[in-house]
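**Student:** Build me a model:
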Amino acid sequence: MPKATQAEVDKYKSKLPELLPPDQTEDAKAKRKKLFTDWDPNGNKKLSLAEVDLGLRQMQLHKVFRKPVIIRAFNAAKGVSNRKGSSDDYIDRSEFRLLCSYLLRYFELYNMFDEIDDSDDDRINYDEFERSLPLLKKWGIDIKNPRKVFDEIDANGGGYILFDEFSEWALKKKLTMDK
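**Tutor:** Below you'll find the model as predicted:
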């Protein structure tokens, strides 16, 4: 599936916290409860990765939520609950708020990653990384030794930074577009 255009991303960016409410207000809880029920077609009170993906498709969010975002958010949220009957393979209702939070956070990280990835090949080479230094500074990190940092982020040593590697690093560094 083709990536969302910047206009499509911008259209949804401000609406996402309302559509996937991570807050702990009564209104947000009620919206999440309905959303969870809508995404749980078989009523088993747990969501698989496929059900989360389908739920986002039904909300017309599949173009802005790329697969890597959904997978990272799902894996970060699943199994967090220590409730009896919870599973490391599914999201239960007690983990759903976290899933919404993670979807929003990984959405932001993917957009940062995508902004650096000039070639749109879903990986960042060293030249792209080096050109992104002013952007990274704007987002909250001033890099003095780009080669060293690039090699640290490129955990598998493949010569490219993949989204998983970038997001793990960005979370540790607390990068945000809103600095």
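
**Student:** Every contact and neighbour count from this point should use C-alpha atoms.
**Tutor:** Noted.

**Student:** neighbouring contacts of the one helix or strand K172 maps to?
**Tutor:** K172 is located in helix 163-173, with elements delineated by DSSP states H and E. With C-alpha atoms under 8 Å, 6 or more residues apart in numbering as the contact definition, helix 163-173 has outside contacts at P68, R72, Y106, L109, Y110, F113, D122, R123, I141, I153, D154, A155.

**Student:** quick one more, to check against the first:
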Amino acid sequence: MRAYKAADTSQDGFVDFKEFGRLIDLLHYYNNLFQIFKKLDIDNDRRINFNEFKKGYELMGINVNSSKELQSKFDEIDTNRGGYILFDEFCTHAAKVKLISEIPQDAKEAQETQEN
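**Tutor:** Next up, the predicted model:
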């Protein structure tokens, strides 16, 4: 749904021929993000808890100086303060930090719109 809304630049509820190419790019982009998210979501509950987040950092070989620093990063991504990182929050963060280098412009704009 996120890809569809971002591709519908005319905001008429339909994806026309001009917008269709963008939709395909966005579907690919969000699918890539979802694959990363699934790898982090060890217990498959469609959300990332702090322990899964910590393991993800360890698997990626990212050195974090302290648990407090890691908790701070987790809290930054967990914008609804639910104690879990949801896919929507993950996508917003991924766009900010350019987790995937090929972010379609529409995806970036959609992220910025949802943040405001």
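
**Student:** Please work out the TM-score for the two chains.
**Tutor:** Overlay of the two chains. TM-score (TM-score structural alignment, normalised by the length of the second structure): 0.75; 98 aligned residues with a C-alpha RMSD of 2.0 Å.

**Student:** Aligned to I91 of the first structure, what sits in the second structure?
**Tutor:** Using TM-score structural alignment as the criterion, I91 of the first structure maps onto V15 of the second structure.

**Student:** Equivalent analysis for L133 of the first structure, please.
**Tutor:** Here L133 of the first structure is matched to Y57 in the second structure, going by TM-score structural alignment.

**Student:** Spatially nearest residue to that match, not counting backbone neighbours?
**Tutor:** Ranked by C-alpha to C-alpha, 6 or more residues apart in numbering and with sequence neighbours excluded, the top spatial neighbour of Y57 of the second structure is N63, at 7.5 Å.

**Student:** I'd guessed the match of I91 of the first structure sits against D8; true?
**Tutor:** Yes: V15 of the second structure is within contact range of D8, at 5.3 Å (criterion: C-alpha atoms under 8 Å).

**Student:** picking up where we left off before, where does the helix holding K172 of the first structure end up in the second structure?
**Tutor:** Under TM-score structural alignment, the match for helix 163-173 of the first structure is residues 87-97.

**Student:** Also stretch 102-118 of the first structure?
**Tutor:** Going by TM-score structural alignment: stretch 102-118 of the first structure matches residues 26-42.

**Student:** Could you point out the longest helix of the second structure?
**Tutor:** Ranked by residue count, the top helix of the second structure under DSSP state H comes out as helix 17-40.

**Student:** If you count contacts, what does that one end up packed against?
**Tutor:** Judged by 3 or more C-alpha pairs under 8 Å, 6 or more residues apart in numbering; DSSP states H and E, the packing partners of helix 17-40 of the second structure are helix 2-7, helix 50-59, helix 87-97, helix 105-115.
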